[in-house]
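Student: The sequence and its predicted three-dimensional model are supplied below.
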Amino acid sequence: MTIETLLKQAYGRLSGLSETAQLDAQLLLAHTLGVSTTYFFTWPEKEVCEASRQAFEDLLKRREKGEPIAYILGEQDFWSLSLETSPSTLIPRADTERLVEVALEQLPSGASRIVDLGTGTGAIALALAKEWPASQVIGVDYQVEAVQLAERNAQRNSISNAEFRQSDWFSALIDEAPFDLIVSNPPYIDPEDEHLSQGDVRFEPLTALIAEDHGLADIRHIIKQAVFYLSPLGWLMFEHGYDQGESVRKLFNEHGFVEVATHQDLGGNDRVTIGRLAEQGVTEHSRGG
């Protein structure tokens, strides 16, 4: 059977299940054959051996059941990085690149101290570390598996100015403050949200997706604690849900942040809200985790 025939059959099987059926099929076959997708345009008539056809069939069945491509392949591109993925962490998504863009727009390119809370694969921390090589970046995650994964991704992308630690939000950072920038893509989905039973998120870790208080509990906690960990005029930035911009701005304002603003993603939806600590610096008392 030829590459062209295999791909056509795979398109048909995935077309009603995935909005990116053609790309999914190409990525799975490229992974199976150890080639790039451009190979298919040059050699569509190339015969595929039985062992490779069976391996491709196994991957295709997993995708038919809804398993995300990033988990099947074990990798995902983000920013200019190639990241190892794992079902123990969220899949890095294009929407999250908006958080990186906003950070780069707001801060000078000189040396900064940065924390990424809930780092997962390390995507945000590593993207910022790569763009700002003079900066010191710390990524923290409650899950030890995520910390280990982020460390592997730092090595995979030859990034030396980022380190990763196990921490329940700020708990391992008490002696590290102050920071010039705190970024986070925390859990922000309401536990009752119907989308949790749809698409790729069915396979992602629930603890990294949901938060109480209509998805705002972790954001509220981080904002409340961030005032003790930021430098004077330091920035705090979140990715959040498309309908949470107003609520997140209100939380920033309630805790004395200034220059509060919400930025939209490529789809025109509220996606990133930022705030700047006023003139106050780090307070040594009343820090929590």
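Tutor: On my side now, so go ahead. Numbers count the residues shown, from 1 in each chain.
Student: going forward, measure contacts and count neighbours with C-alpha atoms only.
Tutor: Fine.
Student: Which positions within stretch 207-214 qualify as buried?
Tutor: 208-211 (16 or more other Cα atoms under 10 Å).
Student: Kindly indicate which of those lies nearest residue 80.
Tutor: When the buried residues of stretch 207-214 are ranked by distance to residue 80 (Cα to Cα), residue 208 comes first, at 23.6 Å.
Student: which residues in the stretch 101-250 of the chain form helices?
Tutor: All helices of the stretch 101-250 of the chain, identified by DSSP state H, counting those that start in this stretch, fall at 123-131, 144-156, 212-215, 217-226, 245-254.
Student: Of all the ones you listed, which one comes closest to residue 40?
Tutor: For these, distance to residue 40 was read as Cα to Cα. The smallest value, 27.0 Å, belongs to helix 144-156.
Student: can you give me how far the closest one is from the chain middle?
Tutor: With Cα atoms, centre = their mean, to the nearest Å as the basis, helix 144-156 stands 13 Å off its chain's centre.
Student: tell me the angle that helix makes with helix 123-131.
Tutor: Per axes from the mean of the first three to the mean of the last three Cα atoms, to 10 degrees, the angle that helix 144-156 makes with helix 123-131 is 20 degrees.
Student: Adding distance to residue 230, write the buried residues of stretch 207-214 out as CSV.
Tutor: Formatted as CSV, those follow (distance: Cα to Cα, whole Å):
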residue, distance to residue 230
208, 24
209, 25
210, 26
211, 24
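Student: returning to what we had before: pick the most buried one from the helices of the stretch 101-250 of the chain.
Tutor: Neighbour counts (mean count of other Cα atoms under 10 Å) averaged over each of the helices of the stretch 101-250 of the chain peak at helix 123-131, with a mean of 24.
Student: one more structure, for comparison:
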Amino acid sequence: MVTLGDFLDDISALLVRPGIPPARAQARDLIAWVLDKPRFWPSANPDHELTPPEVEAIQQAAEKLKAGMPMQYAVGKAPFRHLTLRVTSDTLIPRPETELLVELVIAAQRGGKGTVVDVGTGSGAIALALAAESAFERIIATDLSERALAVAQSNLTAIPDDKRHKLDFRAGDLLSPLLTREWAPDTPETPALVEAVVSNPPYISPAELPDLPPNVRDWEPHSALFADNNGMAVIERLIGQAGDILQPGGLLAMEVDSRRCDLAVQAVQADARFTDVEPRLDLTGRP
């Protein structure tokens, strides 16, 4: 049998690379993720005997990490708020900055009821967190990628059973899945109104591709990263569609990068249906 202490040494040696975080810490974290254990559990249990399937799973994940794959893709998991979500190369890796969107939407609830739409749901991070933490009665999650939507649906197991009925997954471009007879049976051209629309849309210009770090540029899905018109094309379309579907006083919450914050504000202000446009700071203090 292989002991965890010996295998931790082996994986640490495998992951030694110039310019990469300390190999032993990476090996410890990788093993903890694969075994579904707390972060420091591998270091505290060197005599634990690994099964052959565990050894194989850790070895495969370590080889992926050595090749440059981000840790989350290598182990197939990522944390988001209190959830642990499945992620694949079809979905963005959920990031702490996006957790602020969840907090913003929860804080903006009026009466704690109604429907919220998560546009471009990817792994389902925002939608699932809202289902678990908020009092919204319905969370509709859309994505153009059916493969990403399948990942999001598989992550339903990350939230309590009694919260899963809130989720409604729909394939399609931005808010177009809501413009259906099923959604608005009496007037299919005019969808029922929702309380909030939230999104982490593509907002990077294709011209910025060479400037991205390799762990993003070479691994994350470009369809979820890049947009034409200097990164604003999807944002501008989403603003127009959200104005059609939000109830009076409803919330549109979007994540954008600091380089496009002013452009996004101007785009929202140009639509007379929106008022009280307010940029918020991310975890680094940038708008």
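Tutor: Arrived safely. What you see is a predicted model, and the numbers here were worked out from it, not measured in a lab.
Student: tell me, how many neighbours does the equivalent of residue 28 of the second structure over in the first structure end up with?
Tutor: The alignment partner of residue 28 of the second structure in the first structure, by TM-score structural alignment, is residue 26. Close neighbours of residue 26 of the first structure, defined as other Cα atoms under 10 Å, add up to 21.
Student: Quick one: residues contacting residue 26 of the first structure.
Tutor: The neighbours of residue 26 of the first structure, taking Cα atoms under 8 Å, 6 or more residues apart in numbering as the test, are 7, 37.
Student: give me the element it is part of.
Tutor: Taking DSSP states H and E as the criterion, residue 26 of the first structure maps to helix 21-33.
Student: distance from the helix or strand just after that helix to the second structure after superposition?
Tutor: As assigned by DSSP H and E, the chain's next helix or strand after helix 21-33 of the first structure is helix 39-42. Superposed on the second structure, helix 39-42 of the first structure shows a mean distance to its aligned partners of 2.9 Å (mean Cα distance after the TM-score superposition for the first structure).
Student: List the contacts of the equivalent of residue 128 of the second structure over in the first structure.
Tutor: Matched by TM-score structural alignment, residue 128 of the second structure corresponds to residue 126 in the first structure. For residue 126 of the first structure, the contact set (Cα under 8 Å, 6+ apart) comprises 154, 159, 162.
Student: Mapping onto the second structure, list which of those remain contacts.
Tutor: Retained contacts for the contacts of residue 126 of the first structure in the second structure, judged by both residues aligned by TM-score structural alignment, their matches' Cα atoms under 8 Å, are 154, 162.
Student: So for residue 267 of the first structure, which of the helices of the stretch 101-250 of the first structure sits nearest?
Tutor: Once the helices of the stretch 101-250 of the first structure are compared by Cα to Cα, helix 245-254 is nearest, at 14.6 Å.
Student: could you give me the residues in the second structure that the closest one aligns onto?
Tutor: The aligned range for helix 245-254 of the first structure in the second structure is 261-270, by TM-score structural alignment.
Student: Likewise for stretch 206-225 of the first structure?
Tutor: Here stretch 206-225 of the first structure aligns to the second structure at residues 222-241, judged by TM-score structural alignment.
Student: From the chain's centroid, how far away is that stretch?
Tutor: 17 Å.
Student: One more: stretch 62-70 of the second structure?
Tutor: So, by Cα atoms, centre = their mean, the centroid of stretch 62-70 of the second structure is 21 Å from its chain's centroid.
Student: Ends of that stretch, what's the gap?
Tutor: 11 Å (Cα to Cα, to the nearest Å).
Student: Please tell me how far residue 126 of the first structure sits from residue 12 of the first structure.
Tutor: 37 Å.
Student: And the strands in the second structure?
Tutor: All strands of the second structure, identified by DSSP state E, fall at 2-3, 49-50, 77-80, 83-86, 115-119, 138-143, 167-171, 194-199, 246-254.
Student: before we move on, back to that, can you tell me how far the match of residue 128 of the second structure is from residue 74 of the first structure?
Tutor: Residue 126 of the first structure is 18 Å from residue 74 of the first structure, where distance means Cα to Cα.
Student: do the same with residue 120 of the first structure
Tutor: Per Cα to Cα, residue 120 of the first structure is found 14 Å from residue 74 of the first structure.
Student: of these two, who's got more company?
Tutor: Just comparing residue 120 of the first structure and residue 74: by other Cα under 10 Å the higher neighbour count belongs to residue 120, 31 against 13.
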